[in-house]
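> What shape does this take:
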Amino acid sequence: MDLAAKQGPQDLELIAFFDLETVRTGEQEWEIVEFGAILVCPRTLVQVGEPYSTLIRPSRKDIVDNFSDRPNGITRQAIANAPSFTEVAGDIYGILHGRVWAGHNIEEFDCGLIKEAYAESKRKAPWYKFLIDTHPLLRQWFGKRAGDLKLATLGDYFGHGEQKHRSLDDVSRNLKVLKDAAAVLFLESNFPNLLPENTWIAPKSISESCISATHAPFKDGSQKICILHENLPLQVHCMGMKVLYGIDKKLNEPWLSFAVVVPPKLYDVLNVCDAHALRRFGELGINSEWKPVVKEDYNRYIHLSLNDETKIWRDGHPTMERVEHTELGDDELKMLFDQEETYVDAFFSLDTFINYNKMAGITLVAKKLFIHPRLPARAI
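Below you'll find the model as predicted:
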């Protein structure tokens, strides 16, 4: 199939992955020197038809004359002999118009250049059905584990080899990165203990004699106490905990938290953690009032805190809607936890603190929450 040919309604369902190579012509000015695209089936992420790419001659002769040859094959002679944007504008329009557009950092960069190029050529610009920019998408879901999230860095992370900075090569790399990241996130969501550095331990598997605490320098130069289990940072997953009361934001504290009834085994584990951390704080000469992690009332309960990295699954299944709490309004967030008989499967870390009131203790920071409107059968 010729990508630039006129397509029917079924073909418009295909995703247009594209990339531009550019030359800088001013402080905030760029011109396109190459366009490349492939069409992809949204159901299978398989390429459909042949790819399309073309070098493009810049609009001004001085840009061509001052162009420095690149080792990837984009040379002064090559772009001097290339068609102008006006000559290929119809082909590019046929590929992009009415489709879903996808690419890396295209919202901030490529889309604007395409719009400008069509305006300068006095042609109608293509429009997209909606946009998939993989840069903010990966920043939200994949985090900073792959560094700066540039396409070259992501390719190195997944072992795709050196980036060539040619449009079609970058498009292919982008699609491979997206598939690989999706596979990793799928495995992590379904098998949270898959990676050693992400080991989450159920309370029943925690040996209290293997719990310890150690001093560690914090990012601001102060000392931090790390809670360990078998010499690794202790990260806990506990299933089917009943929500005692929902979202609470305390005065002068930036984080949100909610309370859950603490199961007996977790109660014992957290008391041991408290004792180790308190002793280490004492060795540092810190005499702040200690705030026990378990609250004693008519129920024994703990607070689970939410931060910017907390991910929430509604209805307790990874394939259901996943959100960050920062995406929800106060009312929406409260509704998640205020239903009668709400239970959570929680994956949380143990962070020590000293606050402005000279109080110290352990904060349980929720990393992942699976919310159930009733007690899951597997937790009974």
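> contacts and neighbour counts: CA atoms only from here.
Fine.
> Name the residues of stretch 327-336 that come out as buried.
L333, K334, L336 (16 or more other CA atoms under 10 Å).
> tell me the centre residue of this protein?
Taking CA atoms, centre = their mean, the centroid of the chain lies closest to W141, which sits 2.0 Å from it.
> Helices along the stretch 51-200 of the chain, start to end?
Here the stretch 51-200 of the chain has its helices, by DSSP state H, counting those that start in this stretch, at 61-65, 76-80, 85-96, 111-120, 134-141, 151-157, 167-190.
> Are there helices or strands packed against the helix or strand that F18 is a member of, and which ones?
Secondary structure assigned from DSSP states H and E places F18 in strand 15-26. Applying 3 or more CA pairs under 8 Å, 6 or more residues apart in numbering; DSSP states H and E, we find strand 15-26 packed against strand 29-40, strand 100-103, helix 167-190.
> For the ones you listed, give me JSON lines that also has mean neighbour count and distance to T363.
Formatted as JSON lines, those follow (neighbours: other CA atoms under 10 Å; distance: least, CA to CA, whole Å):
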{"stretch": "strand 29-40", "mean neighbour count": "22", "distance to T363": "45"}
{"stretch": "strand 100-103", "mean neighbour count": "24", "distance to T363": "39"}
{"stretch": "helix 167-190", "mean neighbour count": "17", "distance to T363": "23"}
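> Here is a second sequence; please produce its structure as well for comparison:
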Amino acid sequence: MPEEGNQRTSDPSTNRESVELVSHIEEMKLDTTTHMDASSSGYSGFLEPDDVSIECIEISVAPLHQFGRRSSIQHRDCPLQLCCAGLKVQFGVSTKFLDNAGRPKMSIVVEIPESLSKVLEFCDDLARKLSQESGSSSEWRPLIKKYGYVNRPTVRLNIPTIANSDATAYSTDICQKEPSGSIQELDFSNVATTELDSLFVKGCKVDAFFSPELYDYQQNAGIRLVAKRLVVHSN
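Have a look, this model is predicted:
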């Protein structure tokens, strides 16, 4: 029979602290932002969240001839353009959302790290206040939404198209990154949700270069994130 001094007891508080520590470490992993060299990709004007000084963000309002005025988000007197690597796709392209011509709106929903969330929340609050002060009666649509039991912040990245007399094409540069690190620009034969649906699958990672643009249209106002370049990671 073992001596009393050698008996081991399980302390519930210790076990609970261990579980909480593991959970905290996992959250830290999720919030870690992967850095990328934007200049080497030809997108040197795009800033990573950590390179943005929130106190240097402002809304610039300029007259637009007879059409009123145009507002834009500026950072150090330049249009704010952002980039962030390794964003996880939450929702791919869907036919649920249509434009004025009845065509599907091309967009994806991605989870974002806390660093990017803070920058976008500041822009959203600043633009919403300006909209209210200007007397707009439009309903403000929040930029950041949270889904799922983990309640992580997500945003929608819009993939605009350009129509000409011959065909319609994506104005977003869409590329694929191989496990070796090489990046190949994809060439699409036409614009269709099926093409992007098979590319932007739930759970895949994307490096995104995008611009926040203000809108106030048909009693809806907010910030739209327009994707300039999307690099999909191959499995």
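> quick revisit: tell me which residues touch the residue nearest to the centre of structure 1, please.
By CA atoms under 8 Å, 6 or more residues apart in numbering, the residues touching W141 of structure 1 are L185.
> how much space is there between it and E309 of structure 1?
According to CA to CA, to the nearest Å, W141 of structure 1 stands 10 Å off from E309 of structure 1.
> again with K367 of structure 1
7 Å.
> the more surrounded of the two?
Per other CA atoms under 10 Å, whichever of K367 of structure 1 and E309 has more neighbours is K367, with 20 against 16.
> doesn't K311 make contact with the more buried one?
Yes. Using CA atoms under 8 Å, K367 of structure 1 is in contact with K311, at 6.2 Å.
> Map M241 of structure 1 onto structure 2.
For M241 of structure 1, the aligned residue in structure 2 is L87 (criterion: TM-score structural alignment).
> so how far is Q184 of structure 2 from that match?
Going from L87 of structure 2 to Q184 of structure 2 by CA to CA gives 19 Å.
> Pick out whichever of those two has more residues nearby.
Of the pair L87 of structure 2 and Q184, L87 is the one with more neighbours under other CA under 10 Å, namely 22 against 13.
> Could you point out the helix or strand that follows whichever helix or strand that one is part of?
According to DSSP H and E, L87 of structure 2 maps onto strand 82-91. Next helix or strand after strand 82-91 of structure 2 toward the C-terminus (DSSP H and E): strand 107-111.
> In structure 2, which residues correspond to stretch 154-164 of structure 1?
On the basis of TM-score structural alignment, stretch 154-164 of structure 1 is assigned to no residues in structure 2.
> Make CSV from the helices and strands packed on strand 15-26 of structure 1 and add distance to H215 of structure 1 to it.
What follows is those, written out as CSV (distance: least, CA to CA, whole Å):
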stretch, distance to H215 of structure 1
strand 29-40, 51
strand 100-103, 44
helix 167-190, 29
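> Compare the ones you listed and give me the one nearest T22 of structure 1.
strand 29-40 (4.4 Å; CA to CA).
> so where do the helices sit in structure 2?
12-31, 114-133, 193-197 (DSSP state H).
> Please tabulate the ones you listed in a markdown table and include distance to R141 of structure 2 as additional columns.
Shown next, in a markdown table, are these (distance: least, CA to CA, whole Å):
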| stretch | distance to R141 of structure 2 |
| --- | --- |
| helix 12-31 | 25 |
| helix 114-133 | 9 |
| helix 193-197 | 25 |
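> L64 of structure 2 is nearest to which of the ones you listed?
The closest of the helices of structure 2 to L64 of structure 2 is helix 114-133. By CA to CA, the value is 16.9 Å.
> Buried residues, the closest one. List them.
Neighbour counts over helix 114-133 of structure 2 (16+ other CA under 10 Å) mark E114, S115, L116, S117, V119, L120, C123, D124, A127, R128, S131 as buried.
> Thought D345 was touching V243 of structure 1, still the case?
No. The pair V243 of structure 1 and D345 fails to qualify as a contact (CA under 8 Å) at a distance of 10.5 Å.
> more neighbours, the two?
V243 (24 against 21).
> what about the nearest residue to the more buried one once chain neighbours are set aside, neighbour count?
Using CA to CA, 6 or more residues apart in numbering and skipping the chain neighbours, the partner closest in space to V243 of structure 1 is V260 (4.3 Å). Using other CA under 10 Å, V260 of structure 1 is surrounded by 21 other residues.
> Now for the alignment partner in structure 2 of V260 of structure 1: which residues touch it?
Counting by TM-score structural alignment, V260 of structure 1 lines up with V110 in structure 2. By CA under 8 Å, 6+ apart, V110 of structure 2 lies in contact with L87, K88, V89, Q90, F91, T154, V155, R156, L157.
> wait, doesn't the first one sit right on V206?
The reference is to L87 of structure 2. Yes. Contact criterion CA under 8 Å: L87 of structure 2 and V206 qualify, at 5.0 Å.
> Which neighbours do these two have in common?
With CA under 8 Å, 6+ apart as the test, L87 of structure 2 and V206 reach no residue in common.
> can you tell me which residue in structure 1 aligns to R70 of structure 2?
Here R70 of structure 2 is matched to K224 in structure 1, going by TM-score structural alignment.
> Next, count neighbours for its match.
21.
> mind checking how far it is from K367 of structure 1?
20 Å.
> got it, and V262 of structure 1?
To K367 of structure 1, V262 of structure 1 is 18 Å away according to CA to CA.
> same thing with V293 of structure 1?
Separation of V293 of structure 1 from K367 of structure 1 (CA to CA): 17 Å.
> How many residues are close by P153 of structure 2?
The local packing of P153 of structure 2 (other CA under 10 Å) involves 18 other residues.
> Report the spatially nearest residue to it, omitting neighbours in sequence.
K146 (4.7 Å).
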